[in-house]
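Peer 1: sharing a sequence plus its predicted fold:
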Amino acid sequence: MKTLLSGRKMKAADAYAIEQIGIPSVVLMERAALAVALRAEKAADAFGPGCHIWALCGAGNNGADGVAAARMLHLKGYRTTIFMAGREEKGTQELQLQLSIARRLGIPVKTWERMKEEPGGCQVLLDGLFGVGLSREIEGEYKRCMELAGEILTGKNGIQEGPSSESVPQGTGIYGKYPTTSSKPWCIAIDIPSGIHSGTGAVMEIALQADETVTFGWEKMGTAVYPGRSFAGTVTVADIGFPKEALQAEPEEEEPISIAYACEKADLMRVPERKAYSNKGTFGRVLIAAGSKNMSGAAYLSALGAYRSGAGLVKILTVEENRAVLQTLLPEAIIASYTPEQLLGGREDFKEMIEEQMKWADVVVLGPGLGNEPYVEYLVEDILTSAFVPVIIDADGLNTIASHPYLTSYYTENIVITPHLGEMARLTGQKTEEIQADLFGAAFSYATHYGITCVLKDAATVTAGREGALYINTSGTSAMAKAGSGDVLTGILAGLMALGLEEEEAAYLGVYIHGLAGEEVSKNGLHSLLATELARAAGTVMAGTKGGNKTE
């Protein structure tokens, strides 16, 4: 499991390493600068002789890292120039030390305005303007500086043409290879792209687009979610000597959200082993309450996802009209059906039927494709009041709760909700843009308020546990933005719970597996993915788990 920190938490860890452990700040800075310089060398060498490296630096320690990296590159024979934003005399002690060393070595130090006059332009730019401490909108001189830097980075300022995409080094950071262009400078962000909020990933009025980000100690939460993730390029986490004990340090100002986690391939081993001496009941019973008249697709995809992720038995509870098609699509599933008239006309009898279904199930899925007919409210209520097992609420189940808020009174600690941004907006009454601006905060607030698990779906899905633990998903691809993808995810979560995983663990691990399945299918192209292929690919991913290894 990978650890990600907010900016305040990172600053607290940095202070702990310096003040409590006794590691000199200049030692940490030199190691950070070396990590940046090593990446800059690879980019500069791709441009060939005459490559000009610029270090655009602010007055804080992020700027000092940039100055130190420029000095290291200068000493290796690269042509480097330092451009300063802000008032030098107001800079940190470390910045002033690094600038004095640079000047003694004859490295040009100029004001940021001089960038537009520099002969030959820039081929590699080190972005050291703002670090993880940025907490307010950028304006004034710094904004003008970043606007000019943005023009330079997009090739709109008469910049010398760069190398072909084949010659620029390809990144191998946590988000895989990144694209290159042939007509603009290469930008390396120091710790975090300037203008990105380190905790939320929000753009603070303006931000610089990096091709890669070299971050220190731990990745920052702001580069794992969008839009920050799209500005970071490839992220490389450099070990500069922070001890693990530094994670104990708490920010000076109280901060409810300061740490998050992300799955890695090794976490697939958390999936329980499939014992040899077992039967279909050993691996759990999943009940899926889904589908409306002549709308069976969501029910099918959820059931397929549950089977592909390991469930032993899957029963679909749906309207009678869907029986024939579901039996044809997925003969492995058990079908239990009802009519809306039964539900509305014989409430007590229907409740008894639901109670019997709940006794059968180990996990319940509630919502995919249910529609918004009046009877759906009663179906949702009957299931929530009768379930004593984990219930995953998705799609129209969530929309029904949003329309009838009293249903939240039936939430228990074994509830998992899986809203996309629009559904979350309906549940909370917030605007979609507000939720998207702080995914961590939105998921955390809802999960901890109701004591449930919340899987907030976006391009980078955030899962919040009922006690506030946060997980950000780093797997997946844009190809997964297709109808039915969310239904498959719901089924995968149910299958993992049926195998015995607790709600929170099944939620974040299921999202990760779902993303890996998307990557697998996308090998055939980003446009052609189908949800059924996604479900099948989940089985391929599951083959790499402790209990799913293929036998020779």
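Peer 2: Received, thanks.

Peer 1: all contacts plus neighbour counts: C-alpha atoms, from now on.
Peer 2: Fine.

Peer 1: which residues of the stretch 101-250 of the chain fall in helices?
Peer 2: Under the criterion DSSP state H, counting those that start in this stretch, the stretch 101-250 of the chain contains helices at 140-153, 228-232.

Peer 1: isn't Ala442 right up against Ile435?
Peer 2: Yes. Counting by CA atoms under 8 Å, Ala442 does reach Ile435; the two are 5.8 Å apart.

Peer 1: ok, those two, which is more surrounded?
Peer 2: More crowded of Ala442 and Ile435, by other CA atoms under 10 Å: Ala442, with 22 against 19.

Peer 1: state the helix or strand in which that one lies.
Peer 2: Assigned by DSSP states H and E, Ala442 belongs to helix 439-450.

Peer 1: which element follows that helix toward the C-terminus?
Peer 2: Next element after helix 439-450 (DSSP H and E): strand 453-456.

Peer 1: what is that following strand packed up against?
Peer 2: The contact analysis (3 or more CA pairs under 8 Å, 6 or more residues apart in numbering; DSSP states H and E) places strand 453-456 against strand 415-417, helix 439-450, strand 462-464, helix 503-522.

Peer 1: just the residues contacting the helix holding Ala442, thanks.
Peer 2: By CA atoms under 8 Å, 6 or more residues apart in numbering, the list of residues contacting helix 439-450 from outside reads 200, 225, 257, 411, 435, 453-456, 462-470.

Peer 1: try stretch 429-437
Peer 2: So stretch 429-437 is contacted by Thr200, Gly201, Ala202, Leu421, Gly422, Met424, Ala425, Ala442 (CA under 8 Å, 6+ apart).

Peer 1: mind putting these into TSV with distance to Gln248?
Peer 2: Converted to TSV, the contacts of stretch 429-437 look like this (distance: CA to CA, whole Å):
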residue	distance to Gln248
Thr200	21
Gly201	23
Ala202	26
Leu421	33
Gly422	36
Met424	33
Ala425	34
Ala442	25
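
Peer 1: what sits against Leu5?
Peer 2: Gly199, Trp218, Glu219, Lys220, Met221, Ser258, Ile259, Ala260.

Peer 1: let's see which of those end up in strands.
Peer 2: Glu219, Lys220, Ile259, Ala260 (DSSP state E).

Peer 1: ok, the second one - contacts?
Peer 2: Contact analysis of Lys220 by CA under 8 Å, 6+ apart lists Leu4, Leu5, Ser6, Gly7, Ile192, Ser198, Gly199.

Peer 1: in TSV: the residues you listed, plus distance to Ala531.
Peer 2: Shown next, in TSV, are these (distance: CA to CA, whole Å):
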residue	distance to Ala531
Leu4	31
Leu5	33
Ser6	34
Gly7	37
Ile192	35
Ser198	34
Gly199	32
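
Peer 1: before we go on, here's another structure to hold up against the first:
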Amino acid sequence: MNIYNAKQTRQIEAAIAAAGTDYLQMMEQAGQAVARNILCQSTTNPDQTKAVILCGQGNNGGDGLVVARRLCQEGWEVSVVFPGGLSKTPDSIHMLERLKALSVSILDPLNSPNEKENAFSLIRSAHWIVDALFGIGFHGIIGEPYDEYIKAVEESKATVVAIDIPSGAHCDTGLVQGPCIQADHTVTFFSHKPAHLIYPAAQYCGKLKVEPLSFTHQMEASIETMQHTPVFEEVKNWFPSRHPNSHKGSFGKLLCICGKAGMTGAAELSAKAAMRCGAGLTYLMTPKDACTALSCKLTEPVLIPLSQSSEGTLSHQSIPTILEQLSSTSACLIGCGMGDNAQTQAVLDAVLQHAKCPVIIDADGINALSHHIDRLKEPTAPVILTPHPGEMSRLTGKSIAEIQENRLQTAMEFVQEYPVTLVLKGAGTIIALPDGHIWINSTGNPGMAKGGSGDVLAGMISAFVAQGIEVGNAVVAAVYLHGLAGDRGVQHFSQHAMLASDLISMLPGIFLDLEK
């Protein structure tokens, strides 16, 4: 599913207008869609029909005026509050004039100060509050007089519905730099916007509803976007049916170079996830002491013990054996629980220099890479990196705070400098592809914030790549399904109790749905 930023949304609106549907009609449809959503949700509490519509002076406020009109026509007690003054754009002025014909209370406290306390009283007593203040054009920090109204909304007990995005959130970056409406529901139109998926803005959206307006589908196709979010049916199409005459070699040979003595959990989780995700053959190369421990836990993967350093990590003496196995593999995963020292850095160097298959670098592999990141400038094969913000900090030299403040820009800049596929993990994981396309994931939950979850993801990505799924699709599918496993897992285990291994236990049910 495509994501459109503020500029692209305006281009779509302009194309619709050029095709004969004017902005007033668009405003009417948008406002009616929001009102329908409110009316549908209100059926559980049919007596709660007191609504306050907070309107800005622009077209987002105009959408809110349509909502007010429709709710009034349904018999609701509706009040409209203009914290910053009455409508200014021609279309919103038109909608305001239409509203004046109905029994709706319209307050302009900026120009009529005696109405201010009444406005706050209405907010305190409202059952529903609609945020139609700023919309997708907002940037910066909300100040007076809007900030005190946002505070009043925050203190109210009303159900809050935002139109397009919560006021105070930046549409294109997901930044929230000051006061922001905390919505229970956000209704947007024809597509996701970046702020719906990128944190911190995403957490202010509540439950998101994308309304497919009748006149937008054809115009969307005419506006190119490089940003997307995966949905189940799209991901499902990336998995080909298995031919009846298949054998284990048909589904790839995956090489995992993971683990060290005393740190076998990451290797175990990544290998198990890879097997559950359909890799035909999985070879796990690990230091001999780790191999002994893992042999009691893993039966399906082929375990290959390697020489180890005095620290229990892989020794550089294991490189010839690794390269021999690497030459006949479909994908290589390196780094999970591997440790970071001169020996493992030498192993990673050798893999990157000789690999002809895609290489997935996770965890300690990323830490080892950070010492000599320029080796990514001209990779010999596709490279996939899966850093969390701390690892991304080591790769870029930026602070974690800098990265989290603008995750999208950080990911885009990285792949412009290094021709790799980047998976910047976290809430709203961002996948940046070397061709410039960006995917923002919508699945997952805080219950996945446990040690080992990233190892499961690394195994899933590696398995899909090994099976020959196109690299970008394989990565996006793995991130989406990993989050879906977490979302299904919390229904069984709860966010508090769910473990990384529980994600793997959710995969069979997911693949049953994919194969239908």
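Peer 2: Good, I have the coordinates. This is a predicted model, so every value here is computed, not measured.

Peer 1: top of the contacts of Lys220 of structure 1 by number of neighbours, please.
Peer 2: Going by other CA under 10 Å, Ile192 tops the contacts of Lys220 of structure 1 with 34 neighbours.

Peer 1: so the helix holding Ala442 of structure 1 matches what in structure 2?
Peer 2: Residues 407-418 of structure 2 are where helix 439-450 of structure 1 lands when matched by TM-score structural alignment.

Peer 1: how about that stretch: buried residues?
Peer 2: Using 16 or more other CA atoms under 10 Å as the test for burial, stretch 407-418 of structure 2 gives Arg407, Leu408, Thr410, Ala411, Met412, Phe414, Val415, Tyr418.

Peer 1: same thing with stretch 114-123 of structure 1?
Peer 2: Met115, Lys116, Gly121, Cys122, Gln123.

Peer 1: for it, measure first residue to last.
Peer 2: 16 Å (CA to CA, to the nearest Å).

Peer 1: buried residues, stretch 528-546 of structure 1. List them.
Peer 2: Neighbour counts over stretch 528-546 of structure 1 (16+ other CA under 10 Å) mark 529-546 as buried.

Peer 1: still on that earlier bit, from the buried residues of stretch 114-123 of structure 1, pick the one nearest Gly310 of structure 1.
Peer 2: Nearest to Gly310 of structure 1 among the buried residues of stretch 114-123 of structure 1, counting by CA to CA, is Gln123 at 51.2 Å.

Peer 1: measure the nearest residue to that closest one once chain neighbours are set aside to Asp127 of structure 1 for me?
Peer 2: Using CA to CA, 6 or more residues apart in numbering and skipping residues adjacent in sequence, the residue nearest Gln123 of structure 1 is Pro185, 4.4 Å away. Distance from Pro185 of structure 1 to Asp127 of structure 1, counting by CA to CA: 12 Å.

Peer 1: with Ala276 of structure 1 instead?
Peer 2: 55 Å.

Peer 1: when those two are compared, which one has more neighbours?
Peer 2: Neighbour count, other CA under 10 Å: between Ala276 of structure 1 and Asp127, Asp127 has more, with 30 against 7.

Peer 1: residue in structure 2 matching the more buried one?
Peer 2: Asp127 of structure 1 maps onto Asp131 in structure 2, by TM-score structural alignment.

Peer 1: alignment lookup: Ala69 of structure 1 to structure 2.
Peer 2: Following TM-score structural alignment, the counterpart assigned to Ala69 of structure 1 within structure 2 is Val67.

Peer 1: where's that match, which helix or strand?
Peer 2: helix 59-73.

Peer 1: quick one: that helix to chain centroid distance?
Peer 2: Offset of helix 59-73 of structure 2 from its chain centre (CA atoms, centre = their mean, to the nearest Å): 31 Å.

Peer 1: next, the angle helix 146-155 makes with the very next helix or strand once past that helix.
Peer 2: For helix 59-73 of structure 2, the following helix or strand on the C-terminal side (DSSP H and E) is strand 77-81. Going by axes from the mean of the first three to the mean of the last three CA atoms, to 10 degrees, strand 77-81 of structure 2 is angled at 150 degrees with respect to helix 146-155.

Peer 1: give me the mean distance between strand 77-81 of structure 2 and structure 1.
Peer 2: Its matched residues in structure 1 lie on average 0.5 Å from strand 77-81 of structure 2 after superposition (mean CA distance after the TM-score superposition for structure 1).

Peer 1: list of residues touching that strand?
Peer 2: Counting by CA under 8 Å, 6+ apart, 49-55, 65, 68, 71-72, 104-109, 119, 122 sit against strand 77-81 of structure 2.

Peer 1: in structure 2, what stretch matches stretch 212-219 of structure 1?
Peer 2: With TM-score structural alignment applied, stretch 212-219 of structure 1 matches the range 185-192 in structure 2.

Peer 1: in the matching stretch, what's buried?
Peer 2: Those would be His185, Thr186, Val187, Thr188, Phe189, Phe190, Ser191, His192, for stretch 185-192 of structure 2 by 16+ other CA under 10 Å.

Peer 1: would you confirm that the third one contacts Ala162?
Peer 2: Spelled out, that is Val187 of structure 2. Yes. Val187 of structure 2 lies in contact with Ala162 (CA under 8 Å); the separation is 6.4 Å.

Peer 1: still on that earlier bit, now the ones in strands among the contacts of Leu5 of structure 1 in JSON lines, with distance to Met84 of structure 1?
Peer 2: Listed next are these as JSON lines, based on distance: CA to CA, whole Å:
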{"residue": "Glu219", "distance to Met84 of structure 1": "26"}
{"residue": "Lys220", "distance to Met84 of structure 1": "25"}
{"residue": "Ile259", "distance to Met84 of structure 1": "32"}
{"residue": "Ala260", "distance to Met84 of structure 1": "34"}
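
Peer 1: closest to Tyr307 of structure 1 among the residues you listed?
Peer 2: Nearest to Tyr307 of structure 1 among those: Ala260, at 30.0 Å, using CA to CA.

Peer 1: corresponding residue for the closest one in structure 2?
Peer 2: Superposed on structure 2 with TM-score structural alignment, Ala260 of structure 1 falls opposite His228.

Peer 1: so who does its match touch?
Peer 2: Going by CA under 8 Å, 6+ apart, His228 of structure 2 touches Met1, Asn2, Ile3, His437, Ile438, Trp439, Ile440.

Peer 1: and if you look at Cys454 of structure 1?
Peer 2: Shown in contact with Cys454 of structure 1 (CA under 8 Å, 6+ apart): Val416, Ile417, Thr418, Pro419, Ala443, Phe444, Tyr446, Ala447, Thr463, Ala464, Gly465, Arg466.
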